[in-house]
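S.K.: generate coordinates for the sequence data below:
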Amino acid sequence: MWTGEECQIGFAATQIVPSWTARTPPGSWIEIEVRARTAQGRLTKWYVMGRWSEHGDPRTSVPGQGDEDGDVAVDTFVARRPVVAYQVRVSRHGGGARVTGLGVMASALPRTPVVPSAAGVAEPVELAVPRHSQHEHAGHHTRYDGGGANWCSPASVAMVLGFWGRGPDPGELDWVGDGDPAPVVDHAAAGTYDDSYQGTGNWPFNVAYAGRYGLAGFVTRLRSATELEAFVRAGIPVITSQSFKTHELPGSCYTTNGHILVVTGFTAEGDVVVNDPAAPCDAEVRRVYPRAAFEHVWLRSSGSGGIVYVLHPPETPLPPCTNGNW
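M.R.: Predicted structure coming up:
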């Protein structure tokens, strides 16, 4: 077992999300726990943030942990009152389990309206990220979150893995079956599925899946499309989480309580180029969403509050950070 030092947050936080990458040979797994220090100086209990293995035995969040200090909502510790510090504990079970990356995001979501950011460099940029529609997999392997119609997160991770030239080898895809338009999407769904949540949208589990194929990764919150643009201009596509009604995001043509997509570029006018797996087919996955509308549905505190997965090869540098969120 490894227990990290207590880390001061520097502000009163209300949410904590750890993320990790690890290798877990058959028969091994890891457990990630978090505890926090309240503003009154008292330590909470340890909360289990996930039990993880590549092979899926186990791969689960842990419900029913709520107490006077907080609770775990799938992948997020939600404090009942602000906390000012945290600790992480990692337990390894079985032989050969090895953590290769570990990060923690602590945040306090502002209850203020989203102020649109100004467009950045007036020069278009777009990364050549493969395009996968989750709906091309509707009805596939329904034990994993009901099939492809719900696979926005694994489809997005598969796209980013493909961009970096990473992912499962052909032998790992044999079980998917003939005629599948993109077996890597089905594999990602199987490899991110959370048994307790019964879904494929657990944020750290998606990062950990990408880590199987040599990518570094973490979950964090960004503050604006300007920060998104910095990543894209550094050559790194970013996976974002958002919720909206059809009219709130022109061009989307659907309503969602929670959706994952890949930001791949920006137009000369500053609008956001995405690979949206909610498109009905691969040919329609590329979309351009208005910058202000996209920021609103992505950043607002009633949604994800700016959640992203950042996945990149360890040798690829991140853009400079001035706000401490990566």
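S.K.: hey, let's count contacts and neighbours off CA atoms from now on
M.R.: OK.
S.K.: so what touches stretch 161-173?
M.R.: Residues outside stretch 161-173 that contact it (Cα atoms under 8 Å, 6 or more residues apart in numbering) are 128-130, 158, 183-184, 187, 210, 213-214, 312-313.
S.K.: do the same with stretch 271-279
M.R.: By Cα under 8 Å, 6+ apart, the list of residues contacting stretch 271-279 reads 119, 126, 129, 131-135, 152, 155-156, 260-267, 285-291, 294.
S.K.: and stretch 239-258, by the same measure?
M.R.: 156-157, 259-263, 287-290, 293-294, 297-299, 303-304, 306-310.
S.K.: mark which of those residues are part of strands, please.
M.R.: Residues of the contacts of stretch 239-258 located in strands (DSSP state E): 259-263, 287-289, 307-310.
S.K.: among those, name the buried ones.
M.R.: The neighbour-count test (16 or more other Cα atoms under 10 Å) marks 259-263, 288-289, 307-310 as buried among these.
S.K.: second input sequence below; structure requested for side-by-side comparison:
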Amino acid sequence: MPRRIRYDAWSPDDGRRTRRGGVTMWTSPWCEPGFRFTDLVASWQADTSGGSWIEVGAQARGERGWHALAHWQAGSTATCRSSGRDPQVDTDVWRPPGGADGYRLRVTAHPSASGRTPVLGRIGAVVSTGTVRVTTSSPLRREERVLDVPRLSQMTWAEVGGRGWCSPTSVSMVLAHAGTLPPTTDTGTVDINRVAREVFDPAYEGTGNWSFNTAWAATLADHAFVTRLHDLRDAERFVDAGIPLVASVGYPRGALRGAPTHGTAGHLVVIRGFTADGDVVTNDPGAPTERSVRRTYDRGQFERAWLGGSGGLVYVIHRDDQLLPRGAWSAANA
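M.R.: Alright, predicted model coming up:
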């Protein structure tokens, strides 16, 4: 089956609100993507100040019950943050058995002990199905375009856990490019140790939860969400719009020539541009030093690692003045 992808998002003015006890629930409209999807990844923007928190759930068309996707609370000392423990949910991906023709999302707003209520800004989800492409995409153009994305290395924090911090390090680089990442140390540098605590998922026991990384980024940037792309031609359109992407890759040992991570089941890097030949210019946080973070990868090798490793998953983080490219990746274009 050809690859099908669709991203949709809603604001609090969409859907409907209900109250039950001391909590408020918001339910999105039903979404029917036009194909039977096999996986869903949600992302959201919410203010959970003062100890408030939200619960995110999903329901398939024709089902009576809901599937718990996540509990979310921002902050490095959050106590109400965990991925869902539903048997159909794998950390950040909901896979309905046999697929589903439609879905809706629900956000339950839990107030803090002092009565402060969380505020939902936006919530969306990407659904997909079908096989990824196996042939290398041709470049959109034959000229170099590389964005000026600051370089950060997770490995400079290896002694305190940094070997597993590729996702928060990549997000930090993109936020720094957008000009929305404040320095987190007295010397004006980025404390990746602190950033890692902002996205840590105790159920997953790591910092690689896709939804949590964009939820944290959304507290600093105007927009942040998870989606999937068909190929590197889609990624080129984002770079042309001035928006770097955080891409999830996975590849066997030796399959991505020049990578500091020789083989991995899952790793996050920043796509910051393309050479005139169409090869991919990245900031790879797995490099041993910040000086060596910039890496250029063969287009075919990178595309296979990205599409085969995660189905083309990316984090999109951007300001209001950075307009998203139009394309088949999204019906709503966030």
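S.K.: tell me how far the equivalent of Gly167 of the first structure over in the second structure lies from Glu143 of the second structure.
M.R.: Alignment note (TM-score structural alignment): Gly167 of the first structure maps to Leu181 of the second structure. The spacing between Leu181 of the second structure and Glu143 of the second structure, counted by Cα to Cα, to the nearest Å, is 30 Å.
S.K.: got it, and Asp90 of the second structure?
M.R.: Counting by Cα to Cα, the gap from Asp90 of the second structure to Glu143 of the second structure is 40 Å.
S.K.: again, but for Arg116 of the second structure
M.R.: Distance from Arg116 of the second structure to Glu143 of the second structure, by Cα to Cα: 52 Å.
S.K.: which one of these two is surrounded by more residues?
M.R.: Arg116 (15 against 11; other Cα atoms under 10 Å).
S.K.: the nearest residue to Glu31 of the first structure once chain neighbours are set aside: neighbour count?
M.R.: Excluding its sequence neighbours, the residue lying closest to Glu31 of the first structure (Cα to Cα, 6 or more residues apart in numbering) is Arg51, at 4.5 Å. By other Cα under 10 Å, the residues close to Arg51 of the first structure number 22.
S.K.: what does Arg51 of the first structure align to in the second structure?
M.R.: Arg51 of the first structure maps onto His71 in the second structure, by TM-score structural alignment.
S.K.: and Ala12 of the first structure, by the same measure?
M.R.: Ala12 of the first structure maps onto Arg36 in the second structure, by TM-score structural alignment.
S.K.: quick check, its match in contact with Tyr103.
M.R.: No: counting by Cα atoms under 8 Å, Arg36 of the second structure stays clear of Tyr103, with 10.4 Å between them.
S.K.: between those two, which is the more surrounded one?
M.R.: Relative neighbour count places Tyr103 above the other of Arg36 of the second structure and Tyr103, with 21 against 17, counting by other Cα under 10 Å.
S.K.: residue in the first structure paired with that one?
M.R.: Match for Tyr103 of the second structure (TM-score structural alignment): Tyr86.
S.K.: look up the average distance of the host helix or strand of that match to its aligned counterpart in the second structure.
M.R.: Assessed by DSSP states H and E, Tyr86 of the first structure sits inside strand 76-93. Superposed on the second structure, strand 76-93 of the first structure shows a mean distance of 0.7 Å to its aligned residues (mean Cα distance after the TM-score superposition for the first structure).
S.K.: buried stuff in that strand?
M.R.: For strand 76-93 of the first structure, by 16+ other Cα under 10 Å, it's 76-79, 82-90, 92.
S.K.: now stretch 34-52 of the second structure
M.R.: Here stretch 34-52 of the second structure shows 35-52 as buried, counting by 16+ other Cα under 10 Å.
S.K.: do you know how far whatever residue of the first structure lines up with Gln322 of the second structure is from Leu215 of the first structure?
M.R.: Gln322 of the second structure maps onto Thr316 in the first structure, with residues paired by TM-score structural alignment. Going from Thr316 of the first structure to Leu215 of the first structure by Cα to Cα gives 10 Å.
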